[in-house]
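Participant: okay, structure incoming, though there's no sequence with it:
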């Protein structure tokens, strides 16, 4: 089976960039379109006010989708360096699992790639991690990339 559309989630962390690199290499090798996805949640009014006070004119950097957009631009560099040629950036409001599964369904993705972060943590085992939840809910293949040391 050849992958035509690959979705990979990123939150801008170094471990998520390792998943992006793996997805970028796979997209480059198969000629697939790579959708880089980042979910974000809006700040509450009090948090937004505190950030605005602390950051002054730079407060736009923590409001709306700006942090997600910044993470996506950085992720694009990793994906392209790994070999991806057709890359789209998608920032969507919502919980990470919901956004990734929904995007994969809407775009008829063949593969959804996530890092293993959270799988080995107590919170991940008790509350459910993004990779675990995605693997149960996605209607396409799921690749969980080993991105953490597991310690």
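Facilitator: The structure has been received and is ready for your questions. Owing to the predicted nature of the structure, the values given are computational and were not obtained by experimental measurement.
Participant: hey, let's count contacts and neighbours off CA atoms from now on
Facilitator: Noted.
Participant: now do the strands in the chain.
Facilitator: Secondary structure of the chain by DSSP state E: the strands cover 5-9, 33-40, 86-93, 111-115, 141-145.
Participant: how about those strands in a markdown table, adding mean neighbour count?
Facilitator: What follows is the strands of the chain, written out as a markdown table (neighbours: other C-alpha atoms under 10 Å):
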| stretch | mean neighbour count |
| --- | --- |
| strand 5-9 | 26 |
| strand 33-40 | 25 |
| strand 86-93 | 17 |
| strand 111-115 | 25 |
| strand 141-145 | 18 |
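Participant: tabulate those (CSV), appending distance to residue 131.
Facilitator: Formatted as CSV, the strands of the chain follow (distance: least, C-alpha to C-alpha, whole Å):
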stretch, distance to residue 131
strand 5-9, 10
strand 33-40, 14
strand 86-93, 18
strand 111-115, 6
strand 141-145, 7
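Participant: before we go on, here's another structure to hold up against the first:
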């Protein structure tokens, strides 16, 4: 799975070489770490800054308000920090040089949109978990929701069958 030389390619009128900041989320799952590794490979290829985010819920009551089954519900800041440490290590192992990691309180979609806005990201990368499930079709999924809401390019990578 190499990265094609895409410096002359364009996406939405933007040179792909213009990707300077890439955001990816993790919830600590194997699927999300595959998305992190793919994002890290792309960040390394384009010498971009990779921002890895992890959303967390402050209380079990907050977590129970979301009916999503496509994301692991991280409860509390400590597990989120551990997820980020593992993701950052995985990203650096793949070759990403400029890696930042942040936790955000709230749902995964809220956290990712906040990171994209705050960092003025050019590209958001998410895994495909939940996008083809019945629940995902009826209630929405993280990949589908961020694709609809994002002001930057969104890449949905195949992380689950």
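Facilitator: That came through fine. Everything quoted here is computed from the prediction, not taken from an experiment.
Participant: what would you report as the TM-score here?
Facilitator: Once superposed, chain against chain, the TM-score is 0.85 (TM-score structural alignment, normalised by the length of the first structure); 133 aligned residues with a C-alpha RMSD of 1.4 Å.
Participant: so which of the strands of the first structure gets nearest residue 54 of the first structure?
Facilitator: Closest of the strands of the first structure to residue 54 of the first structure is strand 33-40, at 20.9 Å (criterion: C-alpha to C-alpha).
Participant: was I right to think residue 48 of the second structure contacts residue 20?
Facilitator: Yes. Using C-alpha atoms under 8 Å, residue 48 of the second structure makes contact with residue 20 at a distance of 4.4 Å.
Participant: more neighbours: the two, which one.
Facilitator: residue 48 (22 against 16; other C-alpha atoms under 10 Å).
Participant: counterpart of that one in the first structure?
Facilitator: Using TM-score structural alignment, the equivalent of residue 48 of the second structure in the first structure is residue 32.
Participant: now do residue 82 of the second structure
Facilitator: Alignment note (TM-score structural alignment): residue 82 of the second structure maps to residue 70 of the first structure.
Participant: also residue 38 of the second structure?
Facilitator: In the first structure, residue 38 of the second structure lands on residue 22 (TM-score structural alignment).
Participant: what about residue 115 of the second structure, neighbour count?
Facilitator: Using other C-alpha under 10 Å, residue 115 of the second structure has 24 other residues around it.
Participant: list the contacts for the aligned residue in the first structure for it?
Facilitator: Counting by TM-score structural alignment, residue 115 of the second structure lines up with residue 103 in the first structure. Residues in contact with residue 103 of the first structure (C-alpha atoms under 8 Å, 6 or more residues apart in numbering) are residue 7.
Participant: and the one 4 residues further on, by the same measure?
Facilitator: Residue 107 of the first structure makes contacts with residue 5, as judged by C-alpha under 8 Å, 6+ apart.
Participant: cool, residue 50 of the second structure as well?
Facilitator: By C-alpha under 8 Å, 6+ apart, residue 50 of the second structure lies in contact with 21-24, 39-40, 43, 96, 98-100.
Participant: switch to 7 Å and redo it
Facilitator: Contacts for residue 50 of the second structure (C-alpha atoms under 7 Å, 6 or more residues apart in numbering) come out as 21-23, 40, 43, 98-100.
Participant: rewinding a little: can I assume the match of residue 48 of the second structure is in contact with residue 7?
Facilitator: No. Counting by C-alpha atoms under 7 Å, residue 7 is not a contact partner of residue 32 of the first structure; they are 10.0 Å apart.
Participant: for the first structure, what spans make up the helices?
Facilitator: Taking DSSP state H, the helices of the first structure run over residues 14-30, 45-55, 66-82, 96-106, 122-127, 130-137.
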